[in-house]
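In: Structure, please.
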Amino acid sequence: MRWDKMPEDHSNVEDRRASSGSGRRGGGKLSLAGIAIVIVIGLVMGKNPVEILGMVMQWPEGSAPTQQAGPVNTATDNDQVKSQVVKTLTDTQDTWQTIFQESGQTYQQPKLVLFRNGVETACGSATSAVGPFYCPADSKVYLDLGFFDDMHKKLGAPGDFAQAYVIAHEVGHHIQNLTGISGQVHQKQQQVSKAKGNALSVRLELQADCYAGVWGHYAAKKGLLEAGDMEEALVAANAIGDDTLQKNAGHSVMPDSFTHGTSEQRMAWFKRGMDSGDAGQCDTFKASI
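Out: Down below sits the predicted model:
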């Protein structure tokens, strides 16, 4: 990406890395291999892996992440990557501000929280093992920059635009929160079976992928993309498809347990938003996915 052309606004950024804990009480950071094991256990037991992960990675009630001194051994936890993340957030804000204004709506900007290892949110406690996430209760995107190391070394998805795709996807969830889509989906999930609830989650995630693509479309029009950027995002989308993650965990693919969509679906919906630049083309709830 052409970072030299992008503005950098820190007004919506909270950097909590200096005060974040380096582990969770009673255990350490759960690795991607550990996540894979939990997913397999959940599938074998017929449980939702997301629920099991939530229990594994939750601190005891009333506790906070413990703080320990020591170096941070992540190649991407530095000022340069922070600057790129902030610039991505700034540009997504500009893009969605314009889109909302054109449709007569008011856009409210989310905040980005940078942390290390563990963080307290309005949605509860979480560790870095959950990956980047959006909390609708406080309209904040939470990110441990070390996740980008995992993307590169463990998922085989390197590149600055792959990282930007991750941020844009989480901002996509913010758009769903503002428009009421996520609330409607979560309410519906309480009324249906687990399998149907998972299917709704897949559509929600694919729409966020499409919204990320919409931002990418406008970034390309501004001349911010370079050769190979699109491929980086597609490689990342492929790497985090539910079917690919399950295969890499050494288990058979179980579609009823999907919560984010297959690799093919994630790539297709990101590309749909990227090609069209039209948020109206991102209605995964009416489309045949």
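In: Only C-alpha atoms from now on, for both contacts and neighbour counts.
Out: Fine.
In: any idea how far S201 is from I39?
Out: In this view, I39 and S201 are 17 Å apart by Cα to Cα, to the nearest Å.
In: higher neighbour count, these two?
Out: When neighbours are counted by other Cα atoms under 10 Å, I39 comes out ahead of the other of I39 and S201, with 24 against 20.
In: The one helix or strand the more buried one maps to packs against which elements?
Out: For I39, the enclosing helix or strand under DSSP states H and E is helix 32-45. Under the contact definition 3 or more Cα pairs under 8 Å, 6 or more residues apart in numbering; DSSP states H and E, helix 32-45 sits against helix 49-56, helix 242-248.
In: Could you single out the most deeply buried of those?
Out: helix 242-248 (a mean of 19; mean count of other Cα atoms under 10 Å).
In: Show residues contacting that one.
Out: Residues from elsewhere that reach helix 242-248 (Cα atoms under 8 Å, 6 or more residues apart in numbering): 36, 39-40, 238-239, 252-255, 258-263.
In: Mind checking which of those residues are buried?
Out: 36, 39-40, 238-239, 253, 258-263 (16 or more other Cα atoms under 10 Å).
In: Turn the residues you listed into JSON lines, including distance to L114 and secondary structure.
Out: Below are these laid out as JSON lines (distance: Cα to Cα, whole Å; DSSP: H, G, I helix; E, B strand; the rest coil):
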{"residue": "A36", "distance to L114": "25", "secondary structure": "helix"}
{"residue": "I39", "distance to L114": "26", "secondary structure": "helix"}
{"residue": "V40", "distance to L114": "30", "secondary structure": "helix"}
{"residue": "N238", "distance to L114": "25", "secondary structure": "helix"}
{"residue": "A239", "distance to L114": "23", "secondary structure": "helix"}
{"residue": "V253", "distance to L114": "33", "secondary structure": "coil"}
{"residue": "F258", "distance to L114": "28", "secondary structure": "coil"}
{"residue": "T259", "distance to L114": "25", "secondary structure": "coil"}
{"residue": "H260", "distance to L114": "23", "secondary structure": "coil"}
{"residue": "G261", "distance to L114": "26", "secondary structure": "coil"}
{"residue": "T262", "distance to L114": "28", "secondary structure": "coil"}
{"residue": "S263", "distance to L114": "27", "secondary structure": "helix"}
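In: Any idea how far the helix ranked longest in the chain is from the middle of the chain?
Out: The helix that spans the most residues within the chain, counting by DSSP state H, is helix 194-221. Distance, stretch centre to chain centre, for helix 194-221: 10 Å (Cα atoms, centre = their mean, to the nearest Å).
In: Now the second one, please; I'll put the structures next to each other:
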Amino acid sequence: MRWRGRRESSNVDDRRMTGNRGGFGGPRMSSRGGVRRAGIGGIGGLIAILLVSLVLGVNPLALLEGFDRGDPFSPSAPGGQGGGQSSVGGPGADDMRRFVAVVLADTEDTWNAAFPRELDTNYVEPELVLFTDTTRSACGFAQSATGPFYCPGDRKLYIDLAFYDELRRRFQAPGDFAQAYVIAHEVGHHVQNLVGILPRFNSIRGNLTRAQENEMSIRVELQADCFAGIWAHDSEQKGLLEQGDIEEALNAAAQIGDDMIQRRTQGYVVPESFNHGTSEQRVRWFRRGLQNGKLTDCDTFADGQL
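Out: Down below sits the predicted model:
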């Protein structure tokens, strides 16, 4: 991925040296019991499309609380163009900060263009918080063990860069574009928040079975993968990718499928417990966003789409 010497986002809050320290996951629920609405207008049509065939009674909170069960994704240190391998200190630390700032800037460019074009409204950029070990957010106290996450309550992404090494080692998904995919996925949850999908989930939550919770969680996670594919499509169109980048992202998507994770950790799969999607599903939805780069192609809520 061609990232050196390019624009870095100014929306990065580096808390690693402040002592205020707080995972890749779904959007986390606020400890106050709700999420702040995005307040974006002119998007009712898209929400209607994305929520078509949604069965009322499925609890969107399942997705938001799914973060607390841990999310099987953590990126490795930037590997392209000589990226460093240290997550907090050492010679690679500054490289890593610059890398994530460039990737965040790329997502800003993608969505700043897509929102006026497809939704007739402006994109509100999120902030990315870098932390070590623990930190506080509008969604409460978080630990690095839970993985990077997005908090709807303050519209911020939270990432402990120590997870970058784990993606390469534990999940066998090396490469800088695999790492960038992690950020793009979390930004995908921010897009869901802005267009009203996450607030709508929260507003219709009710009594749910575990199966209903898991199904809704899968739909939201796969849509975030599709939105990450839209960013990848935009990056490809701009000539920012290098040979093998797309394969890195697809491999990462496959390696963190629920079925793959369960086989690796326990030797067998329990489909009823899936809450992020299978390897095949995650790859397929990332490819779908990559193919055309359109929001309307990312309707994971329609019947038969999983």
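In: Overlay the chains and give the TM-score.
Out: TM-score of the superposed chains, computed with TM-score structural alignment, normalised by the length of structure 1, equals 0.80; 247 aligned residues with a Cα RMSD of 2.3 Å.
In: which part of structure 2 lines up with the longest helix of structure 1?
Out: Under TM-score structural alignment, the counterpart of helix 194-221 of structure 1 in structure 2 spans residues 210-237.
In: Stretch 252-271 of structure 1 now?
Out: Taking TM-score structural alignment, stretch 252-271 of structure 1 hits residues 268-287 over in structure 2.
In: Start from the N-terminal end of the stretch 101-250 of structure 2 and give the helices.
Out: Under the criterion DSSP state H, counting those that start in this stretch, helices of the stretch 101-250 of structure 2 are mapped to 163-169, 176-194, 197-203, 210-237, 245-255.
In: Please enumerate residues in contact with the last one?
Out: Translated: helix 245-255 of structure 2. Under Cα under 8 Å, 6+ apart, the answer for helix 245-255 of structure 2 is 1, 171-179, 181, 260-261, 278-280, 282-283, 286.
In: ok, now with 7 Å
Out: 1, 171, 173-175, 177-178, 181, 279-280, 282-283 (Cα atoms under 7 Å, 6 or more residues apart in numbering).
In: Now restrict those residues to buried residues only.
Out: If we count by 16+ other Cα under 10 Å, the contacts of helix 245-255 of structure 2 have these buried: 1, 171, 173-175, 177-178, 181, 279-280, 282-283.
In: Helix, strand, or coil at G19 of structure 2?
Out: Following DSSP: H, G, I helix; E, B strand; the rest coil, we place G19 of structure 2 in the coil state.
In: Counting neighbours, what do you get for it?
Out: Neighbour number of G19 of structure 2 under other Cα under 10 Å is 12.
In: That one and S144 of structure 2, how far apart?
Out: Applying Cα to Cα to G19 of structure 2 and S144 of structure 2 gives a distance of 14 Å.
In: what does I47 of structure 2 give?
Out: Distance of I47 of structure 2 to S144 of structure 2, given as Cα to Cα: 32 Å.
In: State the distance from the counterpart of T179 of structure 1 in structure 2 to I256 of structure 2.
Out: Correspondence of T179 of structure 1 to structure 2, assessed by TM-score structural alignment: V195. Taking Cα to Cα as the measure, V195 of structure 2 falls 26 Å from I256 of structure 2.
In: closest one to K140 of structure 1 among the helices and strands packed on helix 32-45 of structure 1?
Out: The closest of the helices and strands packed on helix 32-45 of structure 1 to K140 of structure 1 is helix 49-56. By Cα to Cα, the value is 18.8 Å.
In: Show me what the closest one is packed against.
Out: helix 32-45 (3 or more Cα pairs under 7 Å, 6 or more residues apart in numbering; DSSP states H and E).
In: go with 10 Å
Out: helix 32-45, strand 124-127 (3 or more Cα pairs under 10 Å, 6 or more residues apart in numbering; DSSP states H and E).
In: which part of structure 2 lines up with the last one?
Out: Aligned by TM-score structural alignment, strand 124-127 of structure 1 falls on residues 140-143 of structure 2.
In: so how far is the matching stretch off the chain centroid?
Out: Distance, centroid of stretch 140-143 of structure 2 to centroid of chain: 17 Å (Cα atoms, centre = their mean).
In: for stretch 283-292 of structure 2, same thing?
Out: 15 Å.
In: how big's the offset between that stretch and structure 1?
Out: Stretch 283-292 of structure 2 differs from its equivalent in structure 1 by a mean of 0.7 Å after superposition (mean Cα distance after the TM-score superposition for structure 1).
In: and A137 of structure 1, what does it touch?
Out: Shown in contact with A137 of structure 1 (Cα atoms under 10 Å, 6 or more residues apart in numbering): 121-124, 177.
In: Could you identify which of the residues you listed has the most neighbours?
Out: The residue in these with the most neighbours, by other Cα under 10 Å, is N177 (18 neighbours).
In: How much space separates that residue from D9 of structure 1?
Out: 22 Å.
In: Can you name the two of the contacts of helix 245-255 of structure 2 that sit furthest apart?
Out: Within these, M1 and E280 form the most distant pair, 24.2 Å apart (Cα to Cα).
In: thinking again about what came up before, right, so of the helices and strands packed on helix 32-45 of structure 1, which gets closest to Q189 of structure 1?
Out: helix 49-56 (13.9 Å).
In: Comparing I47 and S144 of structure 2, which residue is more hemmed in?
Out: Between I47 of structure 2 and S144, S144 has the larger neighbour count (other Cα under 10 Å), namely 22 against 17.
In: who touches the nearest residue to the more buried one once chain neighbours are set aside in this structure?
Out: Of all residues not flanking S144 of structure 2 in the chain, D133 sits nearest, at 5.0 Å (Cα to Cα, 6 or more residues apart in numbering). Neighbouring residues of D133 of structure 2 by Cα under 10 Å, 6+ apart: 16, 19-23, 142-145, 159-162.
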